[in-house]
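# 3D model of this:
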Amino acid sequence: MDLQGELTAHPYSVYERLRDTAPVCRIAGTDGTPAWLVTRYDDVREALADPRLSLDKANAAEGTYRGLSLPPALDANLLNMDPPDHTRIRKFVGRAFTPRRIEKLRAPIRVTADRLLDALGPAGSTDLVGAYAAKLPMTVICDLLGVPEDRRLDFRVWTDALVVPDPSRPQAAKEAVGAMLVFFLELVAHKRSSPTDDLLSDLIAVRDGDGDRLSEDELLSLVFLILIAGYENTVQLIGNAIHALLQNPEQLALLREDPSRLPAAVEELARYEGPALLAIRRFAVEDLTIAGVTVPAGETVLLSLSAANRDPERFARPDVLDFDRDAAGHLALGHGIHYCLGAPLARAETEIALAALLERYPTLEPAGPAPRWRPSLRARGLEELPVRYAAERSTD
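Okay, here's the model as predicted:
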């Protein structure tokens, strides 16, 4: 199967066919090396929590798909770790995303959302991904870590180069990684000499303190992961949610009529059009069986979150956006010990972003041709989202 072609161009129709005919199938990764793709909800959910599927590349067999290659200083992150290292490092940042901490962030997030909408003005047209969905999470995560304003400009370019590689510029991803490593080294050095009240300063204090501390590579890798995941996933979650609402005006009308539906609506929007097509790749530490198919030890397993979330055996009429649905149990943000650490923050940002947007603009509609989805194997996001908006309801 042409993974980069068929799966990236028409993921949901391909997933539907695979769930019915080959729920665990052999595919070729973007670099031509093999992997196993799993598409049914029950299989994906079980595999996400299966300790026999490792994130540690040391368990990968020669010639199997390994995903993105990073320098050691950025590779010692949670997406490449199993317990006990995963448990040890995750606890250092867990306190940054507790319900109490997220609740305190809601007011500043709303201030940021309102400021971004102020910049759009009362009426006009814009790309809501570039002007809003991307800027809000970038501001939030950089504020949380204490990244100075003048260091944020290139970050979206770097993340785009990593998440959606440009085949015409094969060196772009490598250049982006190099630039990001320099950026993180300089940022950590600055915070080490001039600490402030932010998460990065706290992590440096852990790194430099006594006891069960972080190594320097673990510190850099953790900052890299928090910035990448905290930005990229939330951009897509917000952008995809706005697009889904515009394509489903009856559901949009329900939210306008009853904003108290927003928290549950965010769950359904995440199920319907989540930010990731695939979970991070995993490696079988022993021969194991998934849906009757034997996966040999060392081979790569790709778990499709999006396919699972549209499995009709788990969600009735899965291709329909329905705010009356109980979307609990969706896998858009993972499951098990590797469940997205920043999920509470991503949920809060999406809820607040939608609330501010819908309150500000009673008239909001698509503009121009249908937006293009980014050609990515793993990420599900829009290149742009052209809209027309007005602070007064249209009388047409």
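# contacts, neighbours, all on C-alpha from now
Will do.
# which residues sit in contact with Ala176?
Taking C-alpha atoms under 8 Å, 6 or more residues apart in numbering, we find Ala176 in contact with 157-159, 161-162.
# cool, Val157 as well?
Ala176.
# could you find the closest non-adjacent residue to Arg101?
Spatially, and ignoring its direct neighbours in sequence, Arg101 is nearest to Arg95 (7.7 Å; C-alpha to C-alpha, 6 or more residues apart in numbering).
# ok, Arg314 to Leu136 distance?
33 Å (C-alpha to C-alpha, to the nearest Å).
# more neighbours, these two?
Leu136 (26 against 16; other C-alpha atoms under 10 Å).
# does the more buried one sit in a helix, a strand or a coil?
Assigned with DSSP: H, G, I helix; E, B strand; the rest coil, Leu136 falls in the helix class.
# sequence B follows; please return its structure for comparison with A:
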Amino acid sequence: MTQPRQFPAAPLRLDDPHAFSDPASLWDRLLAEYPRGLAPVYLEEGVSGWLMLTPEVHRTVLNTPDVFAGEVRHWRDFNNGRIPATSPLRAIYTPRRNIWSVDGPEHERYRRALVASLTTMSERYVVGEIGAVADRIVDSFCADGAVDLVARYSGILPLLVLCRLFGMEEDEGLAVCTAMQRVWNYDEDAAHAHAQVQRYMDDLIARRRERAGQDLVSALIGHGLDDEEVRDNLTFLIAAAHEPVAQAIAQTIRLLLVRRNRYLQINSVRTIRETINASLWEAPPLHTLIGRFTTREVELGGFRLAAGDCLVLGFGPAQHAMRRDPRLDLETNRSYLIFGLGEHGCPERGRDLALTMAEKAVQRLDQRLPDMALADDTADDAPAAVIAGVHSLRVRYTPADPLQQGALWKPQSASTPTTSTATPPHGRSTLLGRLFGWIWRD
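A predicted model of the protein is given here:
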């Protein structure tokens, strides 16, 4: 029987990171309580939504864009004043001219441009850029004998690789990485830091307008996108790729070190590839993501939804439910949901880029520091509604010489907070801010 739109007295609050301290138990409870795959939740005080729990509900929603749209203009509470101007939700979901924020012909135009632009870069070129960035980062700590790999490696590598693919020079990439850290950590000058990044992007786009290169910016310009569209889609790529890939790298390294016993052949490409796959099943980088809005009244998951309701993608619970299938091979099956489905799903080329970045980052680290071992038996996890985060991963190893001599290259981490007097907004996790504050901060 379909139930009317209703909410329990104490629903799950997605803006409460403490609710996600034990995700597996949380998913078990929700799946038992809402077996038809949809749970009423609150996004923040007074703002309701529906958390999608099962792969079946995800397939229905993501493959029916005319009923479950991606454009925020369909979200009733975004337009009726229920979400105040001071809410992080309003800052996060303000429409932008990128592939995530639009539907229909405009979405298809952006998707074609991004896929074609990514396709212009050969796998050999991309792998070379990943290796070059990995070596420069490892050079900065290889002689130390111990390091926090989240702070000094996985947390910065994806962003710096993307900057290289955008066509930035090394000093520009470092500057962007440092500024991004201040944005994600809500430093007092975060707004200024964001403006700095925008200026770097605008300057780069202007240079490529004058003289094209073999990079993503030039490719997007070549496909007819204007300056604002190029910038908004590049910033979306950073948001979509950086933190999830950073967490996939960290989770994979941890899984390898724990299971290796102490250690199985980590430097086997097959072992690394299979472990990345298993880590994406066991600890998906994204728990939840606000993503669809009903265009009309509809029945779903045992409830009657009204037009303008907000649906939250539940990668964490859906993959948890899928893992119950004894036929699922976690090391080889790639049907996980974190890359999405349907017209808004991650293009195959983008998915391959993310997986290649994670694989080569882990492989190159082990080649440089082959006797890595966990410095202790635990890794600090940061509970959050969105990013399933490894906050730190401390390892020890035999000190090694850097490959390049000269001044040490030490970019600041984009994942580890620096000392700041700034106070994060109440109820908003640091990881949530790191994922979205960059793209949509005004």
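# neighbours of whatever residue of structure 2 lines up with the residue nearest to Arg101 of structure 1, how many?
Matched to structure 2 by TM-score structural alignment, Arg95 of structure 1 sits across from Ala116. For Ala116 of structure 2, the count of nearby residues is 16 (other C-alpha under 10 Å).
# please apply the same query to Glu299 of structure 1.
Applying other C-alpha under 10 Å, we find 24 other residues in the vicinity of Glu299 of structure 1.
# that one and Ala58 touch, don't they?
No - using C-alpha atoms under 8 Å, Glu299 of structure 1 is not in contact with Ala58, being 11.5 Å away.
# the helices in the stretch 1-150 of structure 2, which residues?
All helices of the stretch 1-150 of structure 2, identified by DSSP state H, counting those that start in this stretch, fall at 23-33, 55-62, 76-79, 88-93, 104-119, 123-139, 149.
# out of these, nearest to Glu299 of structure 2?
helix 55-62 (11.2 Å; C-alpha to C-alpha).
# mind listing what the aligned partner of Tyr132 of structure 1 in structure 2 touches?
Alignment note (TM-score structural alignment): Tyr132 of structure 1 maps to Tyr153 of structure 2. Tyr153 of structure 2 makes contacts with 134, 137-138, as judged by C-alpha under 8 Å, 6+ apart.
# kindly indicate which of these lies nearest Ala250 of structure 2.
For the contacts of Tyr153 of structure 2, the nearest to Ala250 of structure 2 is Ala134 (13.9 Å; C-alpha to C-alpha).
# I'd like the distance between the closest one and Val258 of structure 2.
Computed as C-alpha to C-alpha, the Ala134 of structure 2 to Val258 of structure 2 distance reads 22 Å.
# look at these two and report which has more neighbours.
Using other C-alpha under 10 Å as the criterion, Ala134 of structure 2 and Val258 rank with Ala134 on top: 25 against 16.
# wait, the more buried one touches Leu157, no?
Yes - contact criterion C-alpha under 8 Å: Ala134 of structure 2 and Leu157 qualify, at 6.8 Å.
# what do these two both touch?
By C-alpha under 8 Å, 6+ apart, Ala134 of structure 2 and Leu157 have these common neighbours: Ala361.
# and stretch 115-129 of structure 2, how far from the chain's centre?
20 Å (C-alpha atoms, centre = their mean, to the nearest Å).
# end to end, how far does that stretch reach?
Using C-alpha to C-alpha, one end of stretch 115-129 of structure 2 lies 19 Å from the other.
# contacts for that stretch next, please.
Stretch 115-129 of structure 2 is contacted by residues 161, 164-165, 214-216, 219-220, 347, 349-350, 356-357, 360 when judged by C-alpha under 8 Å, 6+ apart.
# out of these, which sit inside helices?
161, 164-165, 216, 219-220, 349-350, 356-357, 360 (DSSP state H).
# what about the most centrally placed residue in structure 1, helix or strand, and which?
For structure 1, the residue nearest the mean C-alpha position is Asn233 (2.3 Å; C-alpha atoms, centre = their mean). Assigned by DSSP states H and E, Asn233 of structure 1 belongs to helix 216-247.
# which helices and strands sit right next to that helix?
Packing partners of helix 216-247 of structure 1 (3 or more C-alpha pairs under 8 Å, 6 or more residues apart in numbering; DSSP states H and E): helix 72-75, helix 135-145, helix 172-193, helix 199-208, helix 249-257, helix 262-272, helix 343-360, strand 363-366.
# compared with structure 2, how much does the third one deviate?
Comparing helix 172-193 of structure 1 with its match in structure 2 after superposition yields a mean distance of 3.8 Å (mean C-alpha distance after the TM-score superposition for structure 1).
# got the angle for that helix vs helix 199-208?
80 degrees (axes from the mean of the first three to the mean of the last three C-alpha atoms, to 10 degrees).
# buried ones in helix 172-193 of structure 1?
Using 16 or more other C-alpha atoms under 10 Å as the test for burial, helix 172-193 of structure 1 gives 172-174, 176-177, 180-181, 183-184, 187-188, 191-192.
# with the fifth one instead?
Going by neighbour count (16+ other C-alpha under 10 Å), the buried part of helix 249-257 of structure 1 is 251-252, 254-256.
# one more: the second one?
For helix 135-145 of structure 1, burial by neighbour count (16+ other C-alpha under 10 Å) applies to 135-142, 144-145.
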